[in-house]
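Trainee: this one's sequence-less:
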């Protein structure tokens, strides 16, 4: 996400060098389709670049992004589009470590590997149920849009299962999530930005109304779902309903939107790279690291935002003023040649090294282990059903801040 804030704030002094500046458009559909030349150009300008149009600093390298993301005392989420999108009382928006951890830890056990291992059979059943009609259609020679039949339904059904959301509510959940995602993106046109914000706020309210009813039901009749866990945990029981809603809304959004786009990247990558797909068919143990490489190489969350607090601070030789707005370009950092050899190349056997796809610091993704399990099960199921699939239609990308290909139409590879 890249918010249009503090557009008039001037660039401050740089330590021993000229401040690199840019007006490169990183929000257009053309850049979303192939962002890598633009992101490379920004990274080559320097680790910290002033964007004259956005009125904010762009952080471009792995090292600089990690410094920002792990120093929550000086680089805050508060007052950014994240807080605007999810609410000040959602733990993703909090830099107060104690409050953040009290809320996040309510669900931490459910998202640890041991807890998710118990969920695995249910996820396998969900994926198998979704895959059966897909396999039948592929076997009949049809082309199938996996974005509608697998990418979106897999994480939506899984997070709905965890939260106790009934199937009939899922179309609304998806619609609200899509509008929230679109409303968190910067648009160069103020008219577009206003329209997206209106749609986002309406979606947030629709989801809030639904969650309020769910909270009331779980207070009376608790279950073993994540809504019940939060409502009846000491940290949750002390919260008013609006704060409960903010945290549940964040969880529901993250649990389906980002994973759906990652699955789309994965299926497209393997559908276009026959050598990679055949290697995975032959050795299924390669699937988890291959999926991680897709996350590094393409990525879903291309940007995170922060704001300087507590006075001026130096970052990579550039002095940033108190209150300065930053956009950390995770997509650029994940192809940083100082961290990865030949970073623009997809390498199935790249030595393991954590990338920034799931974030870093205490605002890293709570559901990363769950997303990895869903992706592994989903890829295995597709390769079982159709090991020789290929991408069969053009696709487009949403945006750099929240990026995924759509549609993902595949068919049997007759080549």
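Mentor: Here it is on my side, so go on. None of these values were measured; they are calculated from a predicted model.
Trainee: all contacts plus neighbour counts: C-alpha atoms, from now on.
Mentor: Noted.
Trainee: doesn't residue 48 make contact with residue 56?
Mentor: No: taking contacts as Cα atoms under 8 Å, residue 56 lies outside contact range of residue 48: 10.2 Å.
Trainee: which residues in the stretch 201-350 of the chain form helices?
Mentor: In the stretch 201-350 of the chain, the helices defined using DSSP state H, counting those that start in this stretch lie at 226-232, 234-237, 241-272, 274-282, 287-297, 330-333.
Trainee: same deal with the stretch 1-150 of the chain?
Mentor: Under the criterion DSSP H, counting those that start in this stretch, the stretch 1-150 of the chain contains helices at 29-33, 36-45, 62-70, 81-86, 97-111, 113-139, 146.
Trainee: Please compare the first structure with the one that follows:
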């Protein structure tokens, strides 16, 4: 699919900044492929994030109708304010010792094999579950539910069942937290519901968003970063020689192989001109983050993984009022994971040829299904 094909995206960028395309399901939309136009669209107030929910099954309607990502101001502003305190720089910094401890525990049990399963998934998943207050012995089904929601096709039986399952579980958990208020993020949101600041459906939608988006992005970020370091051994050696460059490696991963392929849809409420093309009212618009972050007019040698890059400013976490709330947490988790992994297993390298790796193909996420690695053997040539 063109959304994940860098060569195809490059051809589209050369042809123009905006293109009318169709999804695999035959749904037409306008895709923005260049950096300047992407920034314009991401901050355009006339574009709406609201999506139709009429006719959806009850669980899907509860999950989507009030979800923060699908709201415009002032509703979006109110919802975002309720959770923003949990993701301040100070609050995230306080989590670092716990993230280091969880990372080291995972590395203690890590062996040659799939790094996604061994590190990239369990680290952010455990962190977000602890932050939200999901009991450790109740977390088992969430990986399957989350994968189905992220990778599945909207409206299929499997997708709907996953949504229904996660909605049912969270409603039951939130009932318990109403009866016995907990000192965690879900407990705080239950308090907002009690104060009539948050409706019941908004509470469930927020919980789903925080749980799924709160770890899926970081799974891809960690996996993609290790993949790039394995593909660019000279850059990996620079990190081994100077671990202070790890934050730079995280940002370059975000630019070159960001964890999200696209934004969520926006809808034109009136005709909108982008890059010389006028998009009529009532049309779906999607920003290709992968394409914008490799725009030749914005970045020098955009297809290179370069720890000496000086032209930053990627859009991997979006831009404007919908900028990813969890970006500081994702960055911290990735920095800790890379630092501890390279210190423990400096000779980590791919266990299979790159062309044999399988990438996720859902609309939003950009990451590997598995990342087979050898941890300490002499790197293959």
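Mentor: That came in fine, so what should we check first? No experiment lies behind these values; they were computed from the predicted model shown.
Trainee: quick one on the thing from earlier: can you tell me which of the helices of the stretch 1-150 of structure 1 is packed in deepest?
Mentor: Most buried of the helices of the stretch 1-150 of structure 1, by mean neighbour count (mean count of other Cα atoms under 10 Å): helix 146, with a mean of 22.
Trainee: from the middle of its chain, how far away would that one be?
Mentor: 19 Å (Cα atoms, centre = their mean, to the nearest Å).
Trainee: Setting aside sequence neighbours, what's the nearest residue to the residue nearest the centre of structure 2?
Mentor: The centre of structure 2 sits closest to residue 217, judged by Cα atoms, centre = their mean, with a distance of 2.7 Å. Leaving aside its chain neighbours, residue 217 of structure 2 sits nearest to residue 259 (5.4 Å; criterion: Cα to Cα, 6 or more residues apart in numbering).
Trainee: next one: residue 36 of structure 1
Mentor: Among residues not flanking residue 36 of structure 1 along the chain, residue 332 sits closest, at 7.4 Å (Cα to Cα, 6+ apart).
Trainee: I figured that neighbour hits residue 63, correct?
Mentor: No: applying Cα under 8 Å, one finds residue 332 of structure 1 not in contact with residue 63, separated by 11.4 Å.
Trainee: Tell me which residue of structure 1 lines up with residue 50 of structure 2.
Mentor: Aligned counterpart of residue 50 of structure 2 in structure 1: residue 78 (TM-score structural alignment).
Trainee: and the residue nearest to its match when sequence neighbours are not counted, how many residues sit next to it?
Mentor: Residue nearest to residue 78 of structure 1 in three dimensions, not counting chain neighbours: residue 93, with 6.0 Å by Cα to Cα, 6+ apart. By the other Cα atoms under 10 Å criterion, the neighbourhood of residue 93 of structure 1 contains 25 residues.
Trainee: counterpart of residue 93 of structure 1 in structure 2?
Mentor: By TM-score structural alignment, residue 93 of structure 1 lines up with residue 70.
Trainee: so who does that match touch?
Mentor: Residue 70 of structure 2 makes contacts with 49-51, 64, as judged by Cα atoms under 8 Å, 6 or more residues apart in numbering.
Trainee: Using PyMOL, make a named selection holding only the buried ones among the residues you listed.
Mentor: Buried residues among the contacts of residue 70 of structure 2 (16 or more other Cα atoms under 10 Å), as a PyMOL selection:
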select buried, resi 49+50+64
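Trainee: nearest to residue 107 of structure 2, of the contacts of residue 70 of structure 2?
Mentor: Nearest to residue 107 of structure 2 out of the contacts of residue 70 of structure 2 is residue 64 (Cα to Cα; 36.8 Å).
Trainee: Quick check: residue 314 of structure 1 touching residue 320?
Mentor: Yes: judged on Cα under 8 Å, residue 314 of structure 1 makes contact with residue 320 at a distance of 6.0 Å.
Trainee: higher neighbour count, the two?
Mentor: Legend: neighbour count by other Cα under 10 Å for residue 314 of structure 1 and residue 320, higher for residue 320 (23 against 12).
Trainee: Looks like the more buried one contacts residue 312 (just checking).
Mentor: Yes: here residue 320 of structure 1 reaches residue 312: they are 5.5 Å apart, a contact under Cα under 8 Å.
Trainee: And the residue nearest to residue 217 of structure 2? What does it align with in structure 1?
Mentor: Mapped onto structure 1 by TM-score structural alignment, residue 259 of structure 2 lines up with residue 300.
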